[in-house]
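*Asks:* Quick one: sequence and predicted model below, then my questions.
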Amino acid sequence: MTGVEKAQALRDRKGGARIAALTAYDYPTARLLDESGIDLMLVGDSLGMVALGFPDTTHVTLEHMRHHVAAVARAEPTALVLADLPIHTYPDPDTAVANARLLVEAGAEAVKLEGGIRQADKVRAITEAGIPVCGHLGMLPQRVLEEGGYHKKGRTPEQLDALREGAWALIEAGVFAIVLESVVQEAAGELTATLPVPTIGIGCGETTCDGEVAVVTDLIGSFPWFVPPFARPEADVAHSIRTAAAAYVQRVRQP
């Protein structure tokens, strides 16, 4: 299937089988996730923290993203490969299209950008260029410095109205799905029930949205220094690595 066909297939899942999505940043992880049946692999700018050691996503560049997208794409996954457009790479429609094409050249099949109404013209331009787009509303990591931290969204009627207006602007511009991040459960549930495209939640409650996306390092426990309160680790890879490395050190140092 082409990227456009994969994106349409996910859009058609609205109200049906829930979408299981995980982040991926490298070739072996992409292969393993695809063998596990994941529907969507997000090469997220979260790689800034969990792969590159930055304090937030605002340090991630387009070249960082292209490097990691290419690694994931080499696994030739059947899952849709969705890549984040990093901060400062979509200031206007023409630039957004040019940079989306660079991510596609690296191996992405679709792109994601953050924001609602003010991003609609960029979404429209990218989709008209034949590249599927996923929206992202709620807590926007690329605006963490502007907002002074990570805050839940949708707590007030005004915030819910803003989310709803942003979602419809993105839908009218052509997105195939919308990620909702750290939106309070009641608001995320209302949006999921009323929007015609799938919502993919993170930090919105486990069954609130049409699907879920998790950061793979949170899932497998390979980044123990910070785990979000909503994360549900299924493994403890950090412990396994420490144990294996310590055993190796002991073996090497034995007389």
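*Replies:* Here it is on my side, so go on.
*Asks:* use CA for all of it now, contacts and neighbours both
*Replies:* Will do.
*Asks:* Around residue 159, how many other residues sit close by?
*Replies:* Residues contacting residue 159 under the criterion other C-alpha atoms under 10 Å number 15.
*Asks:* so it touches residue 165, yeah?
*Replies:* No - between residue 159 and residue 165 there is no contact under C-alpha atoms under 8 Å: 9.9 Å.
*Asks:* Quick one: the helices in the stretch 101-250 of the chain, in order.
*Replies:* Taking DSSP state H, counting those that start in this stretch as the test, the helices found in the stretch 101-250 of the chain are 120-128, 144-147, 157-173, 185-194, 216-220, 237-253.
*Asks:* got another, please set it beside the one above:
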Amino acid sequence: MTAPADSVQDDTIAANLAAVRARIAAAARAAGRDPASVTLVAVSKTHGAEAVAAALAAGQTVFGENRVQEARAKFPALRAAHPELRLHLIGPLQTNKVREAMALADVIETLDRPKLAEAIAGERDRSGRCPDLLVQVNVGREPQKAGIDPGLAEAFVEDCRGRLGLPVRGLMCIPPVDEDPAPHFAWLAECARKLGLAELSMGMSGDFETAITHGATLVRLGSAIFGPRHAPAPFTLA
């Protein structure tokens, strides 16, 4: 008898998670680090709530989403059933989505410009709630990518923490795909050290072990856990 499709998916996701966790642990130990110092962010963008539920059943509690609308469609019901779930928003954030993003997310990893910082501070003052924040740095200075310029990063972090009183906990980056990521990871780690920031979100499916060597505390993996991404679904909001 053929196993139901959802059972096969659950088993596949559980096996993928086990393999990824083993690789994270091995990379951490090779770098002389405690594997528990690295948190896996399972990037569930374009995958449905059933895939997230399968990962939750396998013990994964931290997830990443790119789009506010997609996160809203999937996560409120999942969080109600799994209060331990933590959601990171890891895609570029428009200022008109700030209110909804701050209501949904535990961590916003893509704070990258003064206008967005001002909008987050305003919503924090209105609602009395603010997720933890990471500043995204465009380490490769790529015009097509989000992130603050590396030369402006330190002053921006200090302004966010000082004048605006925002809870900036760390830095995030996505290195250029056609370059060795190691120098970019090393630069980000040194910047975080100088600023006294504890969190470093860097490393994805192709380079997370290198990122761990350079001090990553958060690694963002999607296809290695959930398989190939689906075409984005049209999310309509009631």
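*Replies:* Sure, I can see it. Note that the structure is predicted; figures quoted are calculated from it, not measured.
*Asks:* So after superposing, what's the score?
*Replies:* With the length set by TM-score structural alignment, normalised by the length of structure 2, the two chains reach a TM-score of 0.55; 175 aligned residues with a C-alpha RMSD of 3.9 Å.
*Asks:* In structure 1, what range does stretch 10-27 of structure 2 match?
*Replies:* Using TM-score structural alignment, stretch 10-27 of structure 2 lines up with nothing in structure 1.
*Asks:* now what about that stretch, what contacts it?
*Replies:* 34-36, 38, 40, 51, 54-55, 58, 60, 208-209, 212-213, 224-226 (C-alpha atoms under 8 Å, 6 or more residues apart in numbering).
*Asks:* Now, the residues you listed that are in strands?
*Replies:* Among the contacts of stretch 10-27 of structure 2, the members found in strands (DSSP state E) are residue 40.
*Asks:* Just the buried subset of the contacts of stretch 10-27 of structure 2, written out for PyMOL, thanks.
*Replies:* Selection of buried members from those for PyMOL, criterion 16 or more other C-alpha atoms under 10 Å:
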select buried, resi 35+38+40+51+54+55+58+60+208+209+212+213+224+225+226
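*Asks:* So which residues of structure 2 form strands?
*Replies:* Under DSSP E, structure 2 gives strands at 39-43, 62-65, 86-89, 107-111, 132-137, 168-173, 199-201, 218-221.
*Asks:* in structure 1, what residues pair with the third one?
*Replies:* Here strand 86-89 of structure 2 aligns to structure 1 at residues 80-83, judged by TM-score structural alignment.
*Asks:* Comparing that stretch with structure 2, how large is the average distance?
*Replies:* Taken over the aligned residues, the distance from stretch 80-83 of structure 1 to structure 2 averages 2.3 Å (mean C-alpha distance after the TM-score superposition for structure 1).
*Asks:* what comes into contact with that stretch?
*Replies:* 3, 6-7, 39-44, 65, 69, 72-73, 103, 107-112.
*Asks:* where does it sit relative to the chain's centre, distance-wise?
*Replies:* 9 Å (C-alpha atoms, centre = their mean, to the nearest Å).
*Asks:* what do you get for stretch 98-110 of structure 1?
*Replies:* Distance, stretch centre to chain centre, for stretch 98-110 of structure 1: 15 Å (C-alpha atoms, centre = their mean).
*Asks:* Which residues are in contact with residue 7 of structure 1?
*Replies:* Per C-alpha under 8 Å, 6+ apart, neighbours of residue 7 of structure 1: 80, 110, 132, 176.
*Asks:* Residue 155 of structure 2: how many residues sit nearby?
*Replies:* By other C-alpha under 10 Å, 11 other residues sit near residue 155 of structure 2.
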